[in-house]
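In: Okay, structure incoming, though there's no sequence with it:
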């Protein structure tokens, strides 16, 4: 185990990101697990925190596994290699993506209310999560954020398998990790002493606290 909990990982990741202090930065966290990470980075770099809400597209008979991801603007990323062996039709893929997009937009309403999406044009965007697995959810986030015309998009996560870092390096301007596992079975939770599921209420508390600090 490398980290006590997500807040601890966020503090350590913030140290590595301190080289960007002073730039026009926006931290975009992927809920739920990425929000404590983003909160600590935002607090230490004294930059705004907001949310990007992609979600994986679950395999119907094995919903813990995914074959891609969708972002709030409808950006869909598919694991074509995996899909080739699943036998899903185009209609089934489309239906799953539409259902997941509905949940993405529900979460956005819950987390944001009527607060508008931030203007990211010309800014350095740091998109964070508590770790990568396949990397497809983060790819969906990066592709959606790039449509906002940022100066650059940086992926920052505490842990990742090398395979996901390789994929993201082709999408983001930079990928920053504290630990990259070169091979073998990988589970994000195994790097944390405490890794509880977060509730929507806990996510909203951190976002509201961050907004209060930014106004003060």
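Out: Looks like it arrived, so ask away. Owing to the predicted nature of the structure, the values given are computational and were not obtained by experimental measurement. Numbering: from 1, shown residues only.
In: contacts and neighbour counts: CA atoms only from here.
Out: Will do.
In: For residue 148, see how far away the spatially most central residue of the chain is.
Out: Nearest residue to the geometric centre of the chain (Cα atoms, centre = their mean): residue 30, 3.4 Å. Note on residue 30: its distance to residue 148, by Cα to Cα, to the nearest Å, is 17 Å.
In: residue boundaries of the helices in the protein?
Out: If DSSP state H is used as the criterion, the helices of the chain fall at 6-17, 34-45, 80-83, 90-112, 136-146, 162-169, 200-215.
In: Next, the buried residues of the shortest one.
Out: This means helix 80-83. residue 83 (16 or more other Cα atoms under 10 Å).
In: Packing partners of that helix?
Out: strand 62-70 (3 or more Cα pairs under 8 Å, 6 or more residues apart in numbering; DSSP states H and E).
In: Against that first model, consider the following:
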């Protein structure tokens, strides 16, 4: 049985777990693309700004769904040296994957920032949200970007994650995950509807968040 109907449902239920926490001046960060609809529900519940940190998984060349690392904004780079050695990925192959993913990342950052200037993170509690965590590579990269930007505290929030990823995750001050699975499959297996989140939806959610933030300004 899938625990969540869709990403919006997952976001509302995850927000219930976050609401009782004492979060100082929170900012909610969705990881594009699938994490943004989840994060939007949380931002609304917490009455907090919504923004994104763009990260990209570095997949093993012949098995792209397996993360050998991740990259993020501000030059953040996370590499799983053990997996790379075991998979016998050469430095040239790693560089090629990183070059390709960095181009995608840079293009997505440019698109996002046309509608949503970066929210200031310095001194604030940053809630990093994704729709699910299999290995934790991209979430690690996002947490490190938030630290680089001066976050006072980082909370990792996700509706579902593998028990291995949670046990090995050390880049957040707190982890909130209602559904931790020891026999983790694909993230989509935990949703009744896991339709792809398109760029247009991400931009629409960010535009709405920016508009609401302006309304709240004195």
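Out: On my side now, so go ahead. Computed from a predicted structure; not experimentally measured.
In: Fetch the TM-score of the aligned pair.
Out: The TM-score (TM-score structural alignment, normalised by the length of the first structure) is 0.94; 214 aligned residues with a Cα RMSD of 1.5 Å.
In: Need the helices of the first structure in JSON lines (columns: distance to residue 26 of the first structure).
Out: Shown next, in JSON lines, are the helices of the first structure (distance: least, Cα to Cα, whole Å):
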{"stretch": "helix 6-17", "distance to residue 26 of the first structure": "12"}
{"stretch": "helix 34-45", "distance to residue 26 of the first structure": "8"}
{"stretch": "helix 80-83", "distance to residue 26 of the first structure": "31"}
{"stretch": "helix 90-112", "distance to residue 26 of the first structure": "16"}
{"stretch": "helix 136-146", "distance to residue 26 of the first structure": "11"}
{"stretch": "helix 162-169", "distance to residue 26 of the first structure": "19"}
{"stretch": "helix 200-215", "distance to residue 26 of the first structure": "12"}
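In: closest one to residue 189 of the first structure among the ones you listed?
Out: helix 6-17 (10.1 Å; Cα to Cα).
In: Have a look at how far, on average, the closest one is from the second structure.
Out: Compared with the second structure after the fit, helix 6-17 of the first structure shows a mean deviation of 0.6 Å (mean Cα distance after the TM-score superposition for the first structure).
In: could you give the angle of that helix to helix 34-45?
Out: 50 degrees (axes from the mean of the first three to the mean of the last three Cα atoms, to 10 degrees).
In: If you count contacts, what does helix 6-17 of the first structure end up packed against?
Out: Using 3+ Cα pairs under 8 Å, 6+ apart, helix 6-17 of the first structure is in contact with helix 34-45, strand 152-161.
In: if we look at the first one, which residues are touching it?
Out: In this case it means helix 34-45 of the first structure. The contact list for helix 34-45 of the first structure (Cα atoms under 8 Å, 6 or more residues apart in numbering) reads 6-7, 9-11, 13-14, 17-18, 21, 27-29, 48-49, 51, 128-130, 203, 206-207, 210.
In: May I see the helices and strands packed on helix 6-17 of the first structure organised as JSON lines, with distance to residue 171 of the first structure added?
Out: Below are those laid out as JSON lines (distance: least, Cα to Cα, whole Å):
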{"stretch": "helix 34-45", "distance to residue 171 of the first structure": "19"}
{"stretch": "strand 152-161", "distance to residue 171 of the first structure": "9"}
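In: Tabulate these (a markdown table), appending distance to residue 56 of the first structure and mean neighbour count.
Out: Listed next are those as a markdown table, based on distance: least, Cα to Cα, whole Å; neighbours: other Cα atoms under 10 Å:
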| stretch | distance to residue 56 of the first structure | mean neighbour count |
| --- | --- | --- |
| helix 34-45 | 15 | 25 |
| strand 152-161 | 17 | 24 |
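In: and of these, who's closest to residue 113 of the first structure?
Out: Nearest of these (Cα to Cα): helix 34-45, 17.0 Å.
In: For stretch 110-117 of the second structure, buried residues please.
Out: 112, 116.
In: Need the distance between the two termini of it.
Out: Stretch 110-117 of the second structure has an end-to-end distance of 10 Å (Cα to Cα).
In: pretty sure residue 206 of the second structure contacts residue 49?
Out: No: taking contacts as Cα atoms under 8 Å, residue 206 of the second structure lies outside contact range of residue 49: 9.5 Å.
In: more neighbours, the two?
Out: residue 206 (25 against 21; other Cα atoms under 10 Å).
In: what's near enough to touch the more buried one?
Out: So residue 206 of the second structure contacts 50, 51, 115, 116 (Cα under 8 Å, 6+ apart).
In: any idea how far the second one lies from residue 17 of the second structure?
Out: Same thing as residue 51 of the second structure. 20 Å.
In: Kindly report the same for residue 177 of the second structure.
Out: The gap separating residue 177 of the second structure from residue 17 of the second structure is 8 Å, by Cα to Cα.
In: Give me the more crowded residue out of the two.
Out: residue 177 (19 against 16).
In: Next up, the contacts around the more buried one.
Out: Contacts of residue 177 of the second structure by Cα under 8 Å, 6+ apart are 14, 157, 158, 159, 160, 161.
In: Over to residue 180 of the first structure?
Out: Residue 180 of the first structure makes contact with 159, 160, 161, 162, 165 under the criterion Cα under 8 Å, 6+ apart.
In: Ok, residue 90 of the second structure next?
Out: residue 84.
In: ditto for residue 157 of the second structure
Out: By Cα under 8 Å, 6+ apart, the contact list for residue 157 of the second structure reads 14, 127, 128, 129, 130, 175, 176, 177.
In: Among the residues you listed, which lie within strands?
Out: Using DSSP state E, 127, 128, 129, 175, 176 are the members of those that sit in strands.
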